[in-house]
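**Q** predicted structure and sequence below. I'll ask about it afterward.
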Amino acid sequence: MKDLGKLKYFLGLEVAREPEGMFVSQRKYALDTIAECGLLGAKPSPVPTEQNQKLALAKGPLLTDPGKYRRLVRRLIYLTFTRPELNYIVHLLSQFMQKPLEEHWVAALCVVRYLKGCPDQGIMLSSRADLTLTAYCDSDWSACPLTRRSMSAYIVQLGDSLVSWKTKKQKTVSRSSAEAEYRSMADATCELKWLERLLQHFGFSHQKPMRLFCDSQSALRIAKNPVFHERTKHVENDCHTVRDAVQSKLITTEHISTKHQPADLLTKALPAPQFKFLLSKLGIQQMFLPT
């Protein structure tokens, strides 16, 4: 065993310590990805994906070399460790690993051109934030044009620091947008419970109820109403973990407008101004780290 001192670089993760906290990025890994694609001199893209792009419905020639597509998508998956804004598009691109089309390759290169504009972007873990868990959840109803399944996403912050995020296609088809939002609330609630237990193992207790923000008034009413309505009987029992957590005062559900919903980043393609605004709410920063 040998003490190598404070962590600076490990498996592509670069760590810089400051009085304000710890900054984690993957700058060198992002630059290596850009260089491998031959886009070091390309024009940067303001967003990782274009709006109204239906990759699932793409019809065109197959990619002649699918191996390069798979390698690039695998690299992008690893970049989501510190780049949560890539979750949505990487989730889509990873569904076409078997038979990628030319259009899928172009979409993947758009992500690389986005990295070209901000390779040193990363997460700031504040040293002065309080140990309060806050979650934001969102869904895109019937997002998949092939299966009509919805997209769920959540973001969890510890104080002002981003600690957990996820984008995932729901397992079943939701009959309404409220049901889709409710399922995303259930996923976020389970993550909050797990993180609370993790804090307890470290010797920290969460005194106040954890806050869960959602932009669907219907889903919030379902979570707070103890009456089992006819319209919600088809929702699986495990989704009602939200209602149980609310009644036990483990969490509090609150409404947030869609314009200020940071989890919106993880469920759909957004215009550049809205994308940058929501990204700033997550504490994502750019900082040059020497290699």
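**A** That came through fine. Residues are numbered from 1 along each chain as shown.
**Q** make it CA atoms for all contacts and neighbour counts henceforth
**A** Fine.
**Q** so Ile155 is in which element?
**A** Taking DSSP states H and E as the definition, one finds Ile155 inside strand 151-158.
**Q** and that strand, what does it pack against?
**A** Taking 3 or more Cα pairs under 8 Å, 6 or more residues apart in numbering; DSSP states H and E as the contact definition, the neighbouring helices and strands of strand 151-158 are strand 133-140, strand 161-169, helix 177-201.
**Q** want to compare, so here's the second one:
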Amino acid sequence: MSIVRTLVSCAVNFEWALHQLDVKNAFLHGDLHEEVYMEIPPGFGNSQTDGKVCKLKKSLYGLNQSPRAWFDRFKRVVVGMGYSQCNGDHTVFYMDRQKHITILAVYVDDIVITGDDAKEIKDLKERLGNAFEVKDLGPLRYFLGVEIARSSKGVILTQRKYVLDLLNETGMLGCRPIASPMDRNHKISALSGDPVNKERYQRLVGRLIYLCHTRPDISYEVSVVSRYMHDPRVGHMEAVYRILRYLKGSLGKGLWFKLNQHLDVEGYCDADWASNIDDRRSTSGYCIFVGGNLVSWRSKKQDVVARSTVEAEYRAMAVSMSEMIWMRSLLSELRVLRNNTMVLHCDNKFAINIANNPVQHERTKHIEIDRFFMKEKIDGGMLKLGYVKSDEQLADCLTKGLGPSDGVVICSKMGMVDIFSPS
């Protein structure tokens, strides 16, 4: 989804159109390169077919080979039209012709097309229609459960219908809303009460994880409750229901992509030191902006225990930098990158000083690989580190629970709005 959000940001800043296509019976278009046999379907067998099987000539739904066979066929068709497959993400194809760009992104049977070459986009639709059974859905409005609304001021991505269906399924449609998704000083641990229904808990958390595609305001909270999928307890389920109560009060919140007339890559990173009660590991969080619009974010518990706040912040910086480098390489390959230098904001001066200091210290031995990785990118001019005050740190909501007022301020700065709220 970060690819889709990046393409939407490019389309808004360059004022490109966004088109959507749907491939009917996509998996049936795949070509099998190995011998696959299936049992004769019930009702088609007789005494002459006893003990015999069918040999498949084309892929079918349900085969493990079907997704790979379909994408292989699709790739050969698109590359045959003169498009190049993107190395940053193999589901993205592009054509750069006479200073005009056309970009195609595919997810199973859903296709998004954008670019500034209107004639090529029209020809591409016709050629895809000749190769497959394709339905032109017009402007991009609904993609993978995400509702997309566009106006002259920009584009907004929401999952309001998804939230309503989730609340209706859980019986929380009439619940009393709450102002924050998690208590600021929560003490959730592995032994928070008695065990609960594991399948129900996993289903609820799984649906919340998918909701995070347009809701960075609940990413940290969902990250916390997803740590206990193997052994959910009463306290964990209560935390899930609190997230649902928060969603009830913010049904229409979504990401707002506006025209900023640039495509600079900018990031914010933060870490909450030793925040996990069970194993004292820290939580990393980052958010990446492309063209002034939020396209990528993450909240994740670190893999090892950090012995200091500097170490935790430094590890968060390294993870954020990896994401920004990938985003930069993707934009560069698509020929849309305008500024080669990225800026990463951090609220820890000690971590910034270590990254900019050419002299090694004893305190950096345990993060030596991350240190050399960052030093190489900074010395090469690819990245600049900037200091930001803690109250202006946008990644703060991805590392800890915030109060209602702080959450509203950060959500507003991240570009989250509610177009369904009464004026």
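**A** Yes, it's here. Only a predicted model underlies this, so the values are computations on that prediction, with no experimental measurement involved.
**Q** related to what we said a few turns ago, so where is the strand holding Ile155 of the first structure in the second structure?
**A** Residues 283-290 of the second structure are matched to strand 151-158 of the first structure when aligned by TM-score structural alignment.
**Q** likewise stretch 79-97 of the first structure?
**A** Following TM-score structural alignment, the aligned partner range for stretch 79-97 of the first structure in the second structure is 211-229.
**Q** check which residues of that stretch are buried.
**A** With burial defined by 16 or more other Cα atoms under 10 Å, the residues of stretch 211-229 of the second structure counted as buried are 211-226, 228-229.
**Q** turn the helices and strands packed on strand 151-158 of the first structure into JSON lines, including mean neighbour count and distance to Leu11 of the first structure.
**A** Written out in JSON lines, the entries for those read as follows (neighbours: other Cα atoms under 10 Å; distance: least, Cα to Cα, whole Å):
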{"stretch": "strand 133-140", "mean neighbour count": "26", "distance to Leu11 of the first structure": "28"}
{"stretch": "strand 161-169", "mean neighbour count": "21", "distance to Leu11 of the first structure": "19"}
{"stretch": "helix 177-201", "mean neighbour count": "20", "distance to Leu11 of the first structure": "24"}
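**Q** as CSV, these with distance to Val235 of the first structure would be great.
**A** Written out in CSV, the entries for those read as follows (distance: least, Cα to Cα, whole Å):
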stretch, distance to Val235 of the first structure
strand 133-140, 16
strand 161-169, 16
helix 177-201, 7
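**Q** of the ones you listed, which is nearest Lys43 of the first structure?
**A** When those are ranked by proximity to Lys43 of the first structure, the top entry is strand 161-169, at 28.0 Å, counting by Cα to Cα.
**Q** show me what that closest one is packed against.
**A** Checked by 3+ Cα pairs under 8 Å, 6+ apart, strand 161-169 of the first structure has helix 87-93, strand 121-126, strand 151-158 packed alongside it.
**Q** kindly recompute the last result at 7 Å.
**A** For strand 161-169 of the first structure, the elements it packs on are strand 121-126, strand 151-158, judged by 3 or more Cα pairs under 7 Å, 6 or more residues apart in numbering; DSSP states H and E.
**Q** pick the most deeply packed of these.
**A** strand 151-158 (a mean of 25; mean count of other Cα atoms under 10 Å).
**Q** that strand vs the second structure, mean deviation?
**A** Between strand 151-158 of the first structure and the corresponding residues of the second structure, superposition yields a mean separation of 0.6 Å, by mean Cα distance after the TM-score superposition for the first structure.
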